[in-house]
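In: Attaching a predicted model along with its sequence, questions to come.
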Amino acid sequence: MLEGMQNGMHTDTERCVRAVQSKDGRFDGWFFTAVLTTRIYCRPSCPVVPPKPQNMTFHPSAAACQQAGFRACKRCRPDTSPGSPEWNRRADLVARAMRLIADGVVDREGVPGLASRLGYSTRQIERQLLAELGAGPLALARAQRAQTARLLIETTRLPMAEIAFAAGFSSIRTFNDTVREVFALSPGELRTRVPGGSAPTATPGVLALRLPFRAPLNPDNLFGHLAATAVPGVEEWRDGAYRRTLRLPYGHGVVALTPMPDHIGCRLTLSDMRDLTVAISRCRRMLDLDADPVAVDGQLRTDPLLAPLVDRAPGRRVPRTVDEAEFAVRAVLGQQVSTAAARTHAGRLVTAHGETVDDPEGGLTHLFPSVEALAALDPAALAMPATRRATLTTLVGRLADGTLHLGVESDWEESRARLLALPGFGPWTVEAVAMRALGDPDAFLPTDLGVRRTARELGLPSTPAALTARAAQWRPWRAYAVQYLWATDNHPINHLPGEPR
């Protein structure tokens, strides 16, 4: 039933009713069920007895439910369901706006800032979001603030005034009113509902969270890739978790992400709690947690030569990044060298130009250097061939002066064109950036040696042109096909550290 699903699914009443009656968790985040008799809204997988179909209405977002006067269910907590996969598979205005809202832009810069980043008027943004999601940018950001507030109320002992500030509310009164309206409970009542009667004791600035995802999720190549390419001082694999430093709008953070059977464990240390929403959003994006693996794998299985790879290890994700500019720099450092050499080059940059951080729980020492710091370095100090040195200095110069911008709101095709215009950026590097930094699920690497070798072994065409033609049937999920092709290689990048191969 998931195959062929398009935006606007909430208008297909029959399909939505079937999903609710079967408590199908695969639809969580695709739509929300509002119950007319109770004035409560739920996720499709809510464990309570489903209401009668005539008492159900369906909405495309939690914000739309709240706008219509419905309160969040206390059992299924629909505000914490995985985000809609639509925002990661599309590059249109609404999808780009939703990625920016998730990154906290409305809270930091307001709706005018959102519109400015997208190059549209505020009226155009509001009209399109209302048409598709039933709520404008302010309502969507408000729903996100409410979710952040609930998380802080339930997982910390922070005073309510500090929580209101950290969640992005302009006043205590607005915070109290919003929490009561969305959850039908006061902030204090939410806290007393935590098992044990109060929020757990925690180290100041440290949060322990559970990041949900749609099953299945295969962690092997996802965490294996992040661990094998980890930049010393910025990233590490420790005690079964991938850990890294985060450069955030108000400060910095350290996150530890642990793969678990039904969630990703997330231990997050922040220098400023206002960065909580952004940090969670970026970690979810890096781990591709809002993907729809049923739709992806279903499409890839239509190729009989690719189907056995999918059946053997379904649910592969595309390992992405928390910082698009950082990944572009690392892609250049990794051109035509081994994984180990790329880590060495990046580690030298970090030691020389990264900002130091404290990490009492591990061995992280630095933030990855900002593009401003890299733009100011002496090119002669870079121990690499002159052509790659020119590629790197041109890239960071364009990023620093704003003539090139790589972010969650980037137009994928426009960014490709701008990158291709830079010296030293060929199709492989551009598609790698499109796949892992920009998040294009259809990015494809037909010239990659590993992809071509596996294609040849499977009986697929191995020349770039012929492989691209064959891969047309994998669209719009060619980036995931690349993960399945890469994962046939017995390289550390495809395995969790410490697991037998």
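Out: That came through fine.

In: Could you use CA atoms for every contact and neighbour count after this?
Out: OK.

In: Output the contacting helices and strands for the helix or strand hosting residue 112.
Out: Assigned by DSSP states H and E, residue 112 belongs to helix 105-118. Packing partners of helix 105-118 (3 or more CA pairs under 8 Å, 6 or more residues apart in numbering; DSSP states H and E): helix 93-102, helix 122-133, helix 137-155.

In: for those helices, which one sits closest to residue 279?
Out: With CA to CA, the closest approach to residue 279 among the helices and strands packed on helix 105-118 belongs to helix 93-102: 10.0 Å.

In: Run through the neighbouring helices and strands of that closest one.
Out: Checking 3+ CA pairs under 8 Å, 6+ apart, helix 93-102 ends up next to helix 86-89, helix 105-118, helix 122-133, helix 137-155, helix 276-286.

In: Give me the buried stretch members for the longest one, please.
Out: To tie it back to what came earlier, the one meant is helix 137-155. Within helix 137-155, the residues scored as buried using 16 or more other CA atoms under 10 Å are 137-155.

In: and what of stretch 90-106?
Out: For stretch 90-106, by 16+ other CA under 10 Å, it's 90-91, 93-106.

In: Quote the end-to-end distance of it.
Out: This stretch, stretch 90-106, spans 20 Å end to end (CA to CA, to the nearest Å).

In: Distance to residue 256 for the helices and strands packed on helix 105-118 - can I get that in a markdown table?
Out: A markdown table is the format used below for the helices and strands packed on helix 105-118 (distance: least, CA to CA, whole Å):
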| stretch | distance to residue 256 |
| --- | --- |
| helix 93-102 | 20 |
| helix 122-133 | 33 |
| helix 137-155 | 17 |
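
In: ok, structure two:
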Amino acid sequence: MQTATHFDREHCVRAVQSKDARFDGWFYTAVLTTRIYCRPSCPVVPPKPGNMTFYPSAAACQQAGFRACKRCRPDTSPGSPEWNQRADLVARAMRLITDGVVDREGVPGLAARLGYSTRQVERQLLAELGAGPLALARAQRAQTARLLIETTPLPMAEIAFAAGFSSIRAFNDTVREVFALSPSELRRRVPAGRAAGETTPGTLSLRLPFRAPLNPDNLFGHLAATAVPGVEEWRDGAYRRTLRLPYGHGIAALAPRPDHIACRLTLSDLRDLAVAISRCRRMLDLDADPVAVDDRLRTDPLLAPLVDKAPGRRVPRTVDEAEFAVRAVLGQQVSTAAARTHAGRLVTAHGTPVDDPEGGLTHLFPSPQALAALNPETLAMPRTRRATFTTLVGQLADGTLHLGVESDWAEARARLLALPGFGPWTVDV
């Protein structure tokens, strides 16, 4: 048995017996008699404690020969908040795996990005999560395949390669092993009203789960107030934005619902599905543990009334760390409206055009390479800020500065503070 990270057995058993949804994604319950694994909040009658064993990841359950429960669908649980909080090797590796690096670059590519050997990465992931990078990536491919099977009318062969499988056989074997159903059987289980899925090529509608509570006014209000024209907009009750993705581009429309975020993705290449979902979740901070956050904030007598009035606040993040850094510089010592105007001009002049038949989005935010190539004299900003801007985009473009999900945050912060014009306000924004 692999004991679930951070929790002893008694703690896990109590969470399962009380069907506590707060622990979904923190650990998984495997039932020895049925060989099924579940989320802690599974609605079925809990098994006897003696028949329970616990794992820190779905991949570890799958490697041990357990199959996903058809009732609680543990593969759709929110992710562990640990991976967005920590900066150690395991957390950085998990962020990269979720971002699809193993599928695109293999385990050697993952290790190279982390600055460790493949053996070191494998050993640490096995020690903490009970599964290595290949198994973790395989679990993600299975989840992506299930999404495509249940929400699109695509042929199974197209789904297999869009989900990242190297062959139809690997796709069929993995789906059957993880879900105890063939791909065709999975599709037949979809309710009749949902069976057809989206009919627009490259467009998918899905639900992004989160741990309750969630304060949508705080989260989406910030995103709408800071939206860059052409890249982001608030339209028809949804926050919409363009996405620069590994294989192409996309548009995400995200709307708050009582128990999930309604997500509509339009992708130029379906191989980007898992990455697009991961980045949207990270931007909305959906893997946070809001109960723990609120409990901590309530220890401050000034914050406690605010927390009680509006629990479940999230910290809006970004889908592109380089873009976020550039926008932080554009926002130095100016109003939010002025920062949006500056960013909008850059987008119009240097962004990549995209087609958006459903709204007013026009461009991808300019890449660091495009911004590094522009004439700095054309920037309508003070000379010192112009120097800060050109230094930042130059280092992002040539790889001197890395701000991706694999970054060690303390190291990245120190590197930013060493740049001219970067103080704590800009770095911590």
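Out: That came through, no problem. Just so you know, these numbers come straight off a predicted model, no measurement behind them.

In: For the two chains, what TM-score is obtained?
Out: Remark: TM-score between the superposed chains equals 0.98 [TM-score structural alignment, normalised by the length of the second structure]; 426 aligned residues with a CA RMSD of 1.1 Å.

In: now the helices and strands packed on helix 93-102 of the first structure in a markdown table, with distance to residue 395 of the first structure?
Out: Shown next, in a markdown table, are these (distance: least, CA to CA, whole Å):
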| stretch | distance to residue 395 of the first structure |
| --- | --- |
| helix 86-89 | 25 |
| helix 105-118 | 20 |
| helix 122-133 | 31 |
| helix 137-155 | 33 |
| helix 276-286 | 22 |
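
In: Could you name the stretch from those helices that's closest to residue 59 of the first structure?
Out: When these are compared (using CA to CA), the closest one is helix 122-133, at 7.7 Å.

In: how big is the offset of the closest one relative to the second structure?
Out: By mean CA distance after the TM-score superposition for the first structure, the fitted helix 122-133 of the first structure averages 0.3 Å away from its aligned residues in the second structure.

In: That helix corresponds to what range in the second structure?
Out: Aligned using TM-score structural alignment, helix 122-133 of the first structure spans residues 118-129 in the second structure.

In: Residues contacting the matching stretch, please?
Out: Contacts to stretch 118-129 of the second structure, defined as CA atoms under 8 Å, 6 or more residues apart in numbering, come from residues 5, 55-57, 60, 89-90, 93, 107-108, 110-111, 131-133.

In: And these, which is closest to residue 159 of the second structure?
Out: Among the contacts of stretch 118-129 of the second structure, and counting by CA to CA, the member closest to residue 159 of the second structure is residue 133, at 22.0 Å.

In: Which residues are in contact with the closest one?
Out: Per CA under 8 Å, 6+ apart, neighbours of residue 133 of the second structure: 97, 102, 107, 121, 122, 125.

In: Max pairwise distance over those: which two?
Out: 102 and 125 (13.6 Å).

In: mind listing the helices for the stretch 401-501 of the first structure?
Out: 412-420, 427-433, 449-458, 464-470, 478-486 (DSSP state H, counting those that start in this stretch).

In: Quick one: distance of the second one to the chain centre.
Out: For helix 427-433 of the first structure, the distance from its own C-alpha centre to the chain's C-alpha centre is 20 Å (CA atoms, centre = their mean, to the nearest Å).

In: helices or strands up against that helix?
Out: helix 324-333, helix 412-420.

In: Can you lay out the ones you listed as JSON lines showing mean neighbour count?
Out: Converted to JSON lines, those look like this (neighbours: other CA atoms under 10 Å):
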{"stretch": "helix 324-333", "mean neighbour count": "21"}
{"stretch": "helix 412-420", "mean neighbour count": "16"}
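
In: So for residue 194 of the first structure, which of these sits nearest?
Out: helix 324-333 (36.9 Å).

In: Pull up the aligned stretch in the second structure for the closest one.
Out: Using TM-score structural alignment, helix 324-333 of the first structure pairs with 321-330 in the second structure.

In: Among the helices and strands packed on helix 427-433 of the first structure, which comes closest to residue 395 of the first structure?
Out: Of these, nearest to residue 395 of the first structure by CA to CA is helix 324-333, at 7.5 Å.
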